[in-house]
Structure formats: structure tokens, C-alpha cells
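Sequence below, structure please.
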Amino acid sequence: MPQPPFDPRRRRLLQALGALPAIAPALARSDPLETARTHLYRWPTPANGDALVGRTHVSIVRDGETLHHVARRFDLGYWDILLANPDKDFWLPGDGTPVIVPRRFILPDTPRQGIVINAPELRLYYYGEDGRHVDSHPIGIGRQDWGTPLGTARVTEKIPQPAWYPPASIRAEAAARGERLPREVPPGPDNPLGAYALILDLPGYLIHGTNRPAGVGMRVSHGCVRLYPEDIAALFPQVPRGAPVHLVHQPVKTAWSQGRLWVEAHPLPTDQDYTAKDLRFSERERNAHATRISNEALERGHLVDRNRVAAVLERPTGVPTPVTGYD
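A predicted model of the protein is given here:
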């Protein structure tokens, strides 16, 4: 297949990502005590049909951080932080710069059990077995030519310190780039599966860690779902064998909370999307989503604020926004 012209924005992004190993110590800043991190990703499961969890707040860039550092500090991914801060320089936001931290989420419209993966949102949810809490983590998923499948699956096996056996298709892709992949990559820093892997009953698909955390929140994998090393370490011991996995496509989520209808929008990125200005719904998609949102409000006797609905769909931020009632 002929390759499209190389986009200069992609070149700059890849060059910057290539420089990340030099700043790896800073990227790895995470509290070794997992109990000190649970407030970043765990909330009580809402009751009475509510589906809104967490809160959005503002943090300050410090110590030469990039937006990637800020995102990882708050357990967010690439598109999470980028959509919420479209006018900030991703690599040089500047010390002292206020940054929106989008940690409020509408839970996907799925059974509240096991693992839920919402592909457009690039986010995983896990409902604890006791039903009392829900955890949420950013993920990396398959790029367009290696898409992550949708549907229902189950966790069939849990493997700590997994070895990686690159399939023939991936070895062929590497060979086309002039690289040679071994048939087995043992556990360790060069293993792209990281330290833990959850095997699904979808042949060849896993939920795992990564040795390249900069790709979390992007479409960069060969179809598997990758998490930050600290997130897979927290998730792995909780998930039992046999746990259900719901893989869904819900780019626009809605929820009734506090007597108002809230909307959260996440267009699915493509391989050619790099900035917040790139990531948009088509006019046809916007019209369809706007109609659905308006009808949902009407069913409860409410009228939406059409300007707010238009703003949410035309410039998605990934932040839940009320579209009925008044502030």
C-alpha cells in the first residue's frame, strides 16, 4: 500500500517522542506507595442512575514539566490533557502555567461490571467486585491499521512478567523498516508488554503495561490495550480470571446528574491527528449527536441550550458539560 505524504507535524511529534528516553527519570515520577495514588483513579460507584464521577480542577506546571508530565502526574493520557488545554504548548507550557486537569468523567453506558474500554475516549474503567467503587485509567489502543476490536470478551489468564512473542505480521512490519525482531522478547525493560498482562479470549489481544509510557492516550499499538506501568500494577491484582471485558465505541456520553443533562465528547483520533484542532466530528456526526442529546432532554421535559451543545460538539474538550438548566 502506498504511504501518504509525510506530515511535518508528525515528524515534529515523532522527534519529540524520540527524545523522551532522555527525560525518562522525570516521566517515572510516581509514588511507590500505591495507596497514595488511589485518589487519582478511584471513585465510589454512583447510585440512583447517576453516572458522573470525579472532578475537574486546575494545576500548575512545575519543574520544567511538559503537558505529558502533568498528564501522568494526574493519571491522564495524551488526548485527555491536550483537548482540555488546546492553547497550551504541549512540550513547553512554562513553569507556573495553569493547566486544566480533566478528571471528571461520565461512565460509559454499559453494565457496571468488570472492565469497560471506551475506544474513542482512550480510557478503561474497572468496577470492583464488591460493586462499591470504579477505577479509571488512560489507555493506548490500536492504530487505524491495527484496530482494537469492539464487543464482549473475558479475561482468561493473568501473567506477571510476561514474555512477548511477536507474531509473524509484526515481525514482517519491522523487517520492512529494516529492523529485526526476535521470536521471543523476555521480561525486562525492552519488553513492550511491561510487567503485567491480562490475556483475553480474543485471540492475540491483551491488556498490558508498556515500556513506552508516552504512548498512553494515543493510537499507537498493534491492537492491544496498554496502560501506564503504575496503572497496570494497580489493576492487575484486582481483576479475577473470568472477568468480563466490554469494548465499546461511545464518542459522546450523556448522564443526568444534579437535575441536569451532562455531555462529554471524544472524537476517535486517527493516525493523522496530532493537535486539539485536528480532532473534530464531521458535520454529519455533530448533527446526529445534537439530535440525540436534544431528544434525551425532551424525554424528561427539558430543553437543551443549543449553544452549549454546539460548543461541546464543535470544540470537544473531553470535559463533562451541563447542557440544560442554568449555572
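
CA only for contacts and neighbour counts going forward, please
Noted.

tell me the SS of Glu230?
Three-state assignment for Glu230 (DSSP: H, G, I helix; E, B strand; the rest coil): helix.

Then Ala234?
helix.

Quick one: end-to-end length of stretch 81-101, please.
End-to-end distance for stretch 81-101, by Cα to Cα, to the nearest Å: 7 Å.

So for it, what gets flagged as buried?
Neighbour-count burial for stretch 81-101 flags 81-86, 88, 90, 93-94, 98-101 (criterion: 16 or more other Cα atoms under 10 Å).

longest single helix anywhere in this structure?
In terms of residue count, the longest helix belonging to the chain (DSSP state H) is helix 283-299.

so how far is it from its chain's centroid?
Centre-to-centre, helix 283-299 and its host chain are 24 Å apart (Cα atoms, centre = their mean, to the nearest Å).

Which of the buried residues of stretch 81-101 sits closest to Ala290?
Taking Cα to Cα as the measure, Ala290 sits nearest to Leu83 out of these, at 19.8 Å.

And the residue nearest the centre of this protein?
Leu122 (2.7 Å; Cα atoms, centre = their mean).

Surely that residue is in contact with Ile141?
Yes - between Leu122 and Ile141 there is a contact at 7.0 Å, judged by Cα atoms under 8 Å.

compare with the first, here's sequence two:
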Amino acid sequence: MISLARRIFFVCSLAVSSLPALAQDLPPLSHRVTGGDTEYTVQRGDSLTAIGARFGVPPRLVAQQNDLHFNTSRIKPGQRLHIQHSHIVPASLDDGILVNLPQSMLFNFSQGTLVSAYPVGLGKPSWPTPQGEFRIVNRQANKPWLVPKSIQEEMRREGKIVQEEVSPGPDNPLGKHWLGLNLWGYGIHGTIAPASVYHFQSHGCIRLHPDDIAEFFDQVRIGTQGRLIYQPVLLAVIEDGRILLEVHRDIYKKGIDPARTVRDLAEANGLSQSIDWPKVDAVIAAQDGLAEEVGHLPGNGSKGQP
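Predicted coordinates:
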């Protein structure tokens, strides 16, 4: 399978703030979109949910993109699927890790260049992943899981066997790679449940697919800086003049109005007259989480897919 890190292409884009879109409040132009179109061969044990998690696409969209019925269609090993998985990069860093929580995507930068991008699993709404700055303070392979008291208490409430420590191996939910953050108790790690990536099911930690964390682990060192942001709405202008919109659920209930956000951003950047507003309404209603074309600047080249 082709790694998302190797399927990055660069185009001009505009990241979106969840704040009212006054010009001085907007983040800088991003210049990047990640993902694209991939032909994927179904492997033994695959499901639409697992494939969607691998690429950062809701499983019902994987079904829709391939004329399958999500609830009744069965996929088979060797079957070829088309996966469209374009995402707007919300902001650029000179160096470090950017995680956009509602987008469920992690972006890694080095010297201003986007090195890699991965779908991630994040904290459930009742146990959200925090926002803010962080740095990597621990880098460890095959780390035992020292179960926090809060999770032990949850195990007790749910009638499960209460564990204080889980040794490395097939039952360790951290997987084989751990990157500890200076935010106490939080880390970026693998998982023994790859289908849980691109979902909000963790106790706040950031999960990557085992193949992705193995690749990412080699890119990161102790002291690497990072930022956890919350931008469910992203608007982009790419180099051929297309205007793209990506909308995600306000998963942590921050009260963000996507329609207001898009309109404020469009007005602040002189895009209002170039946007197809019924298309914007459709993207907002669907909240599919992929970059969709919603307009085109005059005097540019032909239209195409993100």
C-alpha cells in the first residue's frame, strides 16, 4: 500500500480559523493539500472501516466512491477500490508536528517542508484530546502501558478486570511505538486496533496505524515541538484557481458555526463572488471531511479534482 507520506502534493491553500474571520485573525496561507487519489487492493481481513481509517476517509464514503452499499456490500481480497482522500493542510510550521483535532490528521514539518501526513485516532468526546503547544519528551519502543488511575476506575465501573500495567506485546494498546508528550499522560503511539484510527475512541492520546507510527517514529526526536489545534472548517485556494472547502464535525462541541466561518473567510479574502454558495451549503450539510471544490477564481486554468 502506498503511504500517505509519499502521496503529498503541494498547492496553494488557505487555512481557516474557528474565530470570526477578521483579516488579522486568519492563519497564514498554507500552500499545501495532502492526499489525492489512490487505487487500493483489498487485503485479507480488510473492512470498509479499516480501509477508511488507513486513508482518513469515513467508511461510508469509501463505499460511495466505489458504488458499494455500506451496510450490505462485502469486499473480497484482491478487489480493487478507488480512494479519494484529499485534505487541506490547515497551517504551516517551520518545524514540528501539527495535529488538527476535528480533522483527525497529523502533519509533520521540517524546515518549512511538509514531510508526512497521517490520519490519527483521538480522544472521545467524554475524554477529549487537549489543545495547545507540546513537545516530545520520551521516545520508546515496546513501552509497557502503566494504566492511569482514572482508566483503572473506568475499568472498575464497567465491570472489567482492573489492570495496573500491560506488558509489551499483542495486548498492549500502545502498540510498538510511543512518543510521550510533556502534557502529562498523553502521547502519540501505535495501536493494536488499526480500525480505531480516524475515530474518536481514545482516552485523549493520539493513535496512528502501526505502519504509520513506525515511519513517523523515525522522523521525530526528543525535543520536537508540536501544536494541537481545533479547526473543523478549512477553505483553500489552489494554484489553478480552484476554491476548496473541507468541513468536519464540531466533535468537541465548541459551538463553531461552519456557515458563518466560511462566509467570514470568503469576505475577508475577496472570494465571495467566486464561490458557488449552494455547493458550500451542500458541503456543510454533509460534513464529509474531504476537500471539495466550491468555486473558481476568474482567469485561471481548467477545473479538476483536488
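
still on that earlier bit, farthest pair in the buried residues of stretch 81-101 of structure 1?
So, the buried residues of stretch 81-101 of structure 1 by Cα to Cα: farthest apart are Leu83 and Gly94, at 18.0 Å.

Look up the closest residue to whatever residue of structure 2 lines up with Pro166 of structure 1, ignoring the ones flanking it.
By TM-score structural alignment, Pro166 of structure 1 lines up with Val147 in structure 2. Leaving aside its chain neighbours, Val147 of structure 2 sits nearest to Glu164 (5.1 Å; criterion: Cα to Cα, 6 or more residues apart in numbering).

How about Tyr118 of structure 2?
Leu106 (5.2 Å).

swap in Ile251 of structure 2?
With Cα to Cα, 6+ apart as the criterion, Ile251 of structure 2 has its nearest non-adjacent residue at 6.2 Å, and that residue is Pro102.

who's in contact with the counterpart of that neighbour in structure 1?
Here Pro102 of structure 2 is matched to Pro120 in structure 1, going by TM-score structural alignment. By Cα atoms under 8 Å, 6 or more residues apart in numbering, the residues touching Pro120 of structure 1 are His249, Gln250, Pro251, His266, Pro267, Leu268, Pro269.

which one among the residues you listed gets closest to Pro108 of structure 1?
Nearest to Pro108 of structure 1 among the contacts of Pro120 of structure 1 is Gln250, at 7.1 Å by Cα to Cα.

Alignment lookup: that closest one to structure 2.
Using TM-score structural alignment, Gln250 of structure 1 pairs with Gln231 in structure 2.

From Ile51 of structure 2, how far off is that match?
Counting by Cα to Cα - Gln231 of structure 2 and Ile51 of structure 2 are separated by 24 Å.

Secondary structure element holding Leu235 of structure 2?
Element membership of Leu235 of structure 2, judged by DSSP states H and E, is strand 233-237.

Return the mean post-superposition distance for that strand against structure 1.
By mean Cα distance after the TM-score superposition for structure 1, the fitted strand 233-237 of structure 2 averages 1.2 Å away from its aligned residues in structure 1.

Pull out the buried positions in that strand.
Val233, Leu234, Leu235, Ala236, Val237.

need the contact list for Pro210 of structure 2.
So Pro210 of structure 2 contacts Gly175, Lys176, Gly190, Thr191, Ile192, Pro194 (Cα under 8 Å, 6+ apart).

residues near the equivalent of Arg177 of structure 1 over in structure 2, how many?
Aligned by TM-score structural alignment, Arg177 of structure 1 pairs with Glu158 of structure 2. Number of residues near Glu158 of structure 2 (other Cα atoms under 10 Å) recorded here: 10.

Excluding sequence neighbours, find me the nearest residue to the equivalent of His189 of structure 2 over in structure 1.
Alignment note (TM-score structural alignment): His189 of structure 2 maps to His208 of structure 1. Counting by Cα to Cα, 6+ apart, His208 of structure 1 lies nearest to Ala197, which is 4.2 Å off, once chain neighbours are set aside.

do Glu246 of structure 2 as well
Nearest residue to Glu246 of structure 2 in three dimensions, chain neighbours excluded: Ala291, at 4.5 Å (Cα to Cα, 6+ apart).

Matching the one you found against structure 1, which residue comes up?
Matched to structure 1 by TM-score structural alignment, Ala291 of structure 2 sits across from Pro320.

Structure 2: helices as residue ranges?
48-55, 59-65, 149-157, 210-217, 258-268, 277-286.

all strands of the stretch 101-250 of structure 2, in order?
All strands of the stretch 101-250 of structure 2, identified by DSSP state E, counting those that start in this stretch, fall at 105-110, 113-119, 122-123, 132-141, 145-146, 165-166, 177-181, 187-189, 200-202, 206-207, 225-229, 233-237, 242-247.

And those strands: which comes nearest Glu154 of structure 2?
When those are compared by Cα to Cα, strand 200-202 sits nearest Glu154 of structure 2, at 12.8 Å.

which bit of structure 1 covers the closest one?
Using TM-score structural alignment, strand 200-202 of structure 2 pairs with 219-221 in structure 1.

mean shift of that stretch relative to structure 2?
Here the mean offset of stretch 219-221 of structure 1 against structure 2 after fitting is 0.7 Å, by mean Cα distance after the TM-score superposition for structure 1.

Can you list the neighbours in contact with that stretch?
Gly140, Ile141, Gly142, Arg143, Gln144, Trp146, Pro269, Thr270, Asp271.

Just name the closest of these to Leu227 of structure 1, please.
Nearest to Leu227 of structure 1 among the contacts of stretch 219-221 of structure 1, counting by Cα to Cα, is Gly140 at 6.6 Å.

what sits against the residue mapped onto that closest one from structure 2?
Alignment note: Gly140 of structure 1 maps to Gly121 in structure 2; criterion TM-score structural alignment. With contact taken as Cα under 8 Å, 6+ apart, Gly121 of structure 2 is in contact with Ser104, Ser196, Val197, Tyr198, His199, Phe200, Gln201, Ser202, Cys205, Ile206, Arg207, Leu208.
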